[in-house]
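# The following block contains a protein sequence and its predicted model.
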Amino acid sequence: MTAYQAPQNTNTPEPVAHAGPVVWSLAIAVLSFSLMQTLLVPALPELSRAFDLDAASGGWILTTYLLAGAVAAPILGALGDRYGHKRLLLISLGFFVVGSIFALVAPSFGTLLAARVLQGASTATFPLALAIVRSDLMPTAQPAAMGWLSGMLGAGAGAALVIGGVVTDFIGWRWLFSIGAIMGLLSMALIVRWVPRSQPKGGGRIDLAGAALLTVGLVTLLLALTQGNAWGWASIGVLSLVAAAVVSFAAFVIVERAATVPLMNLRSRGSPLRASSRCFSVRCRTSFTLGFPCSWGRAAASVTASRSRASASRCFRARCSSSLVAARRRGYSRSFPARSSLRARSSSCCSAAWVRRSCPVR
């Protein structure tokens, strides 16, 4: 059996001479979905009262976004290689805007969860944005651009804790989704204006078997991580989900290696799987630390939005300090994009530690 060779595109576009507008357009797109990861955390008590939910049920407002994003990021990232990164980036942001509008006017809890699933598709903006940077920018501009995108991934999740508390206190939780809709529309307009059109590679029909196995593996693994605290880590439900995830991932690797046109080229270092796995690893660490949805839901149910803002402020100080120390050790002290990337890596863990300390689970 011959190894899979990615389709070669003979019409390679010229790199963009001025990278600034392209990088900022992509950074705002990444910031849009990154904000929505934690923007609703301070509003969970209000949401629970509005829809008459208990703490565990309210936590699913966050978990549905997590699950949808874990599935959408690798699949849409791989489809972007095949049909054009810019096209798939606009499609994922379109889902985000539609989901934000539906959530803004959601009359019921079920409608809100469906809207959050649509919003979760925007997680694919990160791997798609990185792919655009690699294909359309000059090699000298790529490290800084990747640093800015990674920095936005962490900065947005941290800033959203403060913004969400302020908006919930003074305007109301529904306005949180208007922020998402405005950010999504702005990023789409900037991408249409500044990001060059990607050259699709084609490559045959979609690998449906690989997509199904990947979806099952990601969903079962994240469900096990998010429900571990509630069900018990040694419970039959959690162990069954972990076993199903292991089997699904093993089958996915076998299917992809045997496929003529795989969903993901697992042998390629430049595969969108690397960028997608970065998003997924951050989400897994956050889920494991916080125990979504139970720890977030119970913590938010026992604290006001004002205390959430205070916790987020301490989180910022701890995150910046640890990031600067790591930057100096790695020789990145003069590179702001590099420091932003390091801050992104520590954002989730710092946020989790401060919320758990300030909002004890009861």
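On my side now, so go ahead.

# When you work out contacts or count neighbours from here on, use the C-alpha atoms and nothing else.
Fine.

# what about R328, how many neighbours?
Neighbourhood size, R328 [other CA atoms under 10 Å]: 12.

# and it, what element?
Under the criterion of DSSP states H and E, R328 resides in helix 305-329.

# And the next helix or strand past that helix?
Downstream of helix 305-329, the first helix or strand assigned by DSSP H and E is helix 336-358.

# Would you pull up how far the helix holding R328 lies from the middle of the chain?
Distance of helix 305-329 from its chain centroid, counting by CA atoms, centre = their mean, to the nearest Å, is 20 Å.

# Return the set of buried residues in that helix.
Across helix 305-329, burial judged by 16 or more other CA atoms under 10 Å covers 305, 307-313, 315-316, 318-320, 323-324, 326-327.

# Could you list every helix and strand in contact with it?
Helix 305-329 sits against helix 142-170, helix 336-358, with contacts defined as 3 or more CA pairs under 8 Å, 6 or more residues apart in numbering; DSSP states H and E.

# If we use 10 Å, what do you get?
On a contact count with 3 or more CA pairs under 10 Å, 6 or more residues apart in numbering; DSSP states H and E, helix 305-329 meets helix 44-51, helix 142-170, helix 294-301, helix 336-358.

# So what angle separates the directions of it and helix 44-51?
Per axes from the mean of the first three to the mean of the last three CA atoms, to 10 degrees, the angle that helix 305-329 makes with helix 44-51 is 140 degrees.

# rewinding a little: could you dump the helices and strands packed on helix 305-329 into a markdown table with mean neighbour count and distance to K86 added?
Conversion of the helices and strands packed on helix 305-329 to a markdown table gives the following (neighbours: other CA atoms under 10 Å; distance: least, CA to CA, whole Å):
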| stretch | mean neighbour count | distance to K86 |
| --- | --- | --- |
| helix 44-51 | 19 | 34 |
| helix 142-170 | 22 | 16 |
| helix 294-301 | 26 | 35 |
| helix 336-358 | 21 | 23 |
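
# for the chain, which residue is closest to the average position?
The residue lying closest to the centre of the chain (CA atoms, centre = their mean) is T123, at 4.0 Å.

# can you pull the contacts of it?
29-30, 32-34, 36-37, 65-66, 68-74, 76-77, 89, 92-93, 96, 276, 279-280 (CA atoms under 10 Å, 6 or more residues apart in numbering).

# Pasting the second one now:
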Amino acid sequence: MSDTLARPADTGAGAPARPNAVVAVLALAGIVVSLMQTLVIPIVPELPKLLDASASNTAWAVTATLLAAAVATPVVGRLGDMFGKRRMLLISIVLLVTGSVVCALADSLLPMIIGRALQGLAAAVVPLGISVMRDVLPAERLAGSTALMSASLGVGGALGLPTAAFIAENYDWHILFWASAVLGALAFALVLTVVPESKVRTGGRFDMTGSIGLSAGLVSLLLAVSKGGDWGWTSATTLGLGAAAIVILAAWGRWQLRATQPLVDLRTTARPQVLFTNLASVALGFSMFAMSLVLPQLLQLPSATGYGLGKSMLMVGLVLAPQGLVMMVMSAVSARVTKAKGPKVTLMIGALIVAAGYSLNIILMSQVWHLVLVSCVIGAGIGFTYGALPALIMGAVDPSQTGAANSLNTLMRSLGTSFASALAGVILAQMTTDFGGYALPSENGFKVVMAIGAGAALLAFAFATFIPRHRAAQATPATDGPAETAEVAAAKA
């Protein structure tokens, strides 16, 4: 691939008149999507009663979102490259609003699952937003803006949890989804009026066969991983789905290598910079889940256990909320480090900070302020890593492939999180302590999960060391349109 910078004349895109407004609106859209992911957490234990269904069936309200997001993210990213990233961003937000309204009107299981699946289809908003930024923002704004957009996932999740818990404890649970619908409608209106459409398009024909194959493979894999604990890891259903995933994804990969216009350009994905960035993303996604699983349980378990703190879900949200603010601040610091040293160094620093946070948690876990401190340290590391990942991806792919490449990277993080959920569930189910006749996860079980989280972060650091490092190039000043940042241009393979 050529190392020359993309010119406005090449892209046909003009710089927006209000870049600050564009960044703010896209970040808001990312926060709204991340709110959708945490919205249901406070009411999960109550769903069987609220929907008059069994706990195993109501779990599909969470699983449906996971599956829909996994399928939609790479497909919508590719459609964005073909037909317009802003257009697909708006369609994704419409799906979010529709799903929220369906859930807000639901009083039984089936419409709740349908609504949550529609919400999951909006998961591509963040990678699409990052791709829009690359196409329309001036060069000097790109690094900080993409870091903020990437961090919006964590910011929305951290700030949304206490709000959702407060609403769930004091008001009708349907208000959670009406609020999501209103915020989604606001995001839609702002994107429509403020964000310009990028003219960077690939055109061509959509790879429907590749889309169906990838969807089938991912659904099989994630069902086996997410439901294996309920069905039994050695059950015929779990093993059959795992085997089907391997066969389908292998056939899909062969098809992608042969297709003239593939859904995912595997040859680009195999470039060292893209490959090791995606591997680091899987490891980071794996690492991130440990915090979202361990800290809430430690806070909510009875204090009589000797290690639980006996706090409410609202307190859990308040403890985790500062992490979102830390991530927002550190995304700006991440951008400065990326400009000075390159995104590879930023990613390595972030991975080490995350590992340090988990190591600290093994020692400090007996007071509320301990967990606030730990969540903030880990949040600082996430702010670094989430800012570096899109810069590394965009530095290695053509502008016309940005949507698909960023979406695939987001999917890699999600896969890592799903694998971590399964492994942590097995560990905490095996390492238990008896409490009043109930088997609760033991203190050592939590420490093992945190140690694995630290190890996964160190694995991400190891992957990052294999990312090619290029000498920084001078950025070409932007004129009437967007250009790539120096670090992005220099990083191209």
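The structure has been received and is ready for your questions. Being a predicted model, the structure only gives us computed values, none of them experimental.

# What TM-score do the two superposed chains give?
Here the superposed chains carry a TM-score of 0.78, computed using TM-score structural alignment, normalised by the length of structure 1; 337 aligned residues with a CA RMSD of 4.3 Å.

# about what we covered before: please convert the helices and strands packed on helix 305-329 of structure 1 to JSON lines, extending it with distance to P196 of structure 1.
Listed next are these as JSON lines, based on distance: least, CA to CA, whole Å:
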{"stretch": "helix 44-51", "distance to P196 of structure 1": "39"}
{"stretch": "helix 142-170", "distance to P196 of structure 1": "15"}
{"stretch": "helix 294-301", "distance to P196 of structure 1": "40"}
{"stretch": "helix 336-358", "distance to P196 of structure 1": "23"}
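
# Of those helices, which is nearest L266 of structure 1?
Smallest distance to L266 of structure 1 across these (CA to CA): 21.8 Å, for helix 142-170.

# all helices of the stretch 351-493 of structure 2, in order?
368-394, 402-430, 443-465, 486-491 (DSSP state H, counting those that start in this stretch).

# possible to save the ones you listed as JSON lines with distance to G213 of structure 2?
Output for the helices of the stretch 351-493 of structure 2, formatted as JSON lines (distance: least, CA to CA, whole Å):
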{"stretch": "helix 368-394", "distance to G213 of structure 2": "24"}
{"stretch": "helix 402-430", "distance to G213 of structure 2": "15"}
{"stretch": "helix 443-465", "distance to G213 of structure 2": "28"}
{"stretch": "helix 486-491", "distance to G213 of structure 2": "32"}
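
# These: which one's closest to A106 of structure 2?
Of the helices of the stretch 351-493 of structure 2, nearest to A106 of structure 2 by CA to CA is helix 402-430, at 26.8 Å.

# and the angle from that closest one to helix 368-394?
Interaxial angle, helix 402-430 of structure 2 versus helix 368-394 (the same axes, to 10 degrees): 150 degrees.

# on contacts alone, who are the packing partners of helix 402-430 of structure 2?
Using 3+ CA pairs under 10 Å, 6+ apart, helix 402-430 of structure 2 is in contact with helix 60-83, helix 125-136, helix 208-231, helix 266-269, helix 272-300, helix 368-394, strand 438-441, helix 443-465.

# which of these is buried the deepest?
Each of these was scored by mean neighbour count; the highest is helix 125-136, a mean of 29, by mean count of other CA atoms under 10 Å.

# R343 of structure 1 reaches S351, doesn't it?
No: with contact defined as CA atoms under 10 Å, R343 of structure 1 does not count as touching S351 (11.5 Å).

# tell me, what's touching those two both at once?
Taking CA under 10 Å, 6+ apart as the contact rule, R343 of structure 1 and S351 both touch 158, 316, 319.

# Just put those in JSON lines and tack on distance to T111 of structure 1.
Putting those into JSON lines (distance: CA to CA, whole Å) gives the following:
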{"residue": "G158", "distance to T111 of structure 1": "27"}
{"residue": "F316", "distance to T111 of structure 1": "33"}
{"residue": "R319", "distance to T111 of structure 1": "35"}
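
# how far does stretch 190-202 of structure 2 sit from the chain's center?
22 Å.

# actually stretch 8-22 of structure 2, not the one I typed
The answer for stretch 8-22 of structure 2 is 26 Å, by CA atoms, centre = their mean.

# and the host helix or strand of F177 of structure 2, which residues are buried?
Using DSSP H and E, F177 of structure 2 falls within helix 174-194. By 16+ other CA under 10 Å, the buried positions in helix 174-194 of structure 2 come out as 174-181, 183-188, 190-192, 194.

# One more: stretch 233-245 of structure 1?
Buried residues in stretch 233-245 of structure 1, counted by 16+ other CA under 10 Å: 237-239, 241-242, 244-245.

# try stretch 10-26 of structure 1
Of the residues in stretch 10-26 of structure 1, 16, 19, 22-26 count as buried by neighbour count, 16+ other CA under 10 Å.

# ok, those residues vs M146 of structure 1, which is closest?
Comparing those against M146 of structure 1 with CA to CA places V23 closest, at 8.8 Å.

# mind listing what the nearest residue to the closest one once chain neighbours are set aside touches?
Nearest residue to V23 of structure 1, sequence neighbours excluded (CA to CA, 6 or more residues apart in numbering): A145, at 6.0 Å. By CA under 10 Å, 6+ apart, the contact set of A145 of structure 1 is 19-20, 22-24, 26-27, 129-130, 133-134, 137, 151, 337-338.

# circling back: so which of the helices of the stretch 351-493 of structure 2 comes closest to F83 of structure 2?
Taking CA to CA, helix 402-430 is the member of the helices of the stretch 351-493 of structure 2 nearest to F83 of structure 2, at 10.8 Å.

# between the closest one and helix 272-300, how big is the angle?
Helix 402-430 of structure 2 and helix 272-300 are oriented at 40 degrees to each other (the same axes, to 10 degrees).

# what's the angle from helix 402-430 of structure 2 to helix 60-83?
When the same axes, to 10 degrees is applied, the directions of helix 402-430 of structure 2 and helix 60-83 differ by 160 degrees.

# Would you reformat the helices and strands packed on helix 402-430 of structure 2 as a markdown table and include distance to N409 of structure 2?
Shown next, in a markdown table, are these (distance: least, CA to CA, whole Å):
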| stretch | distance to N409 of structure 2 |
| --- | --- |
| helix 60-83 | 9 |
| helix 125-136 | 8 |
| helix 208-231 | 14 |
| helix 266-269 | 10 |
| helix 272-300 | 6 |
| helix 368-394 | 8 |
| strand 438-441 | 33 |
| helix 443-465 | 14 |
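
# which one of those lies closest to I349 of structure 2?
I349 of structure 2 sits nearest to helix 368-394 of all these, at 7.2 Å, using CA to CA.

# separation between F276 of structure 2 and L95 of structure 2?
F276 of structure 2 sits 32 Å away from L95 of structure 2, going by CA to CA, to the nearest Å.

# ugh, wrong one, L218 of structure 2
The value you get for L218 of structure 2 to L95 of structure 2, if CA to CA is used, is 21 Å.
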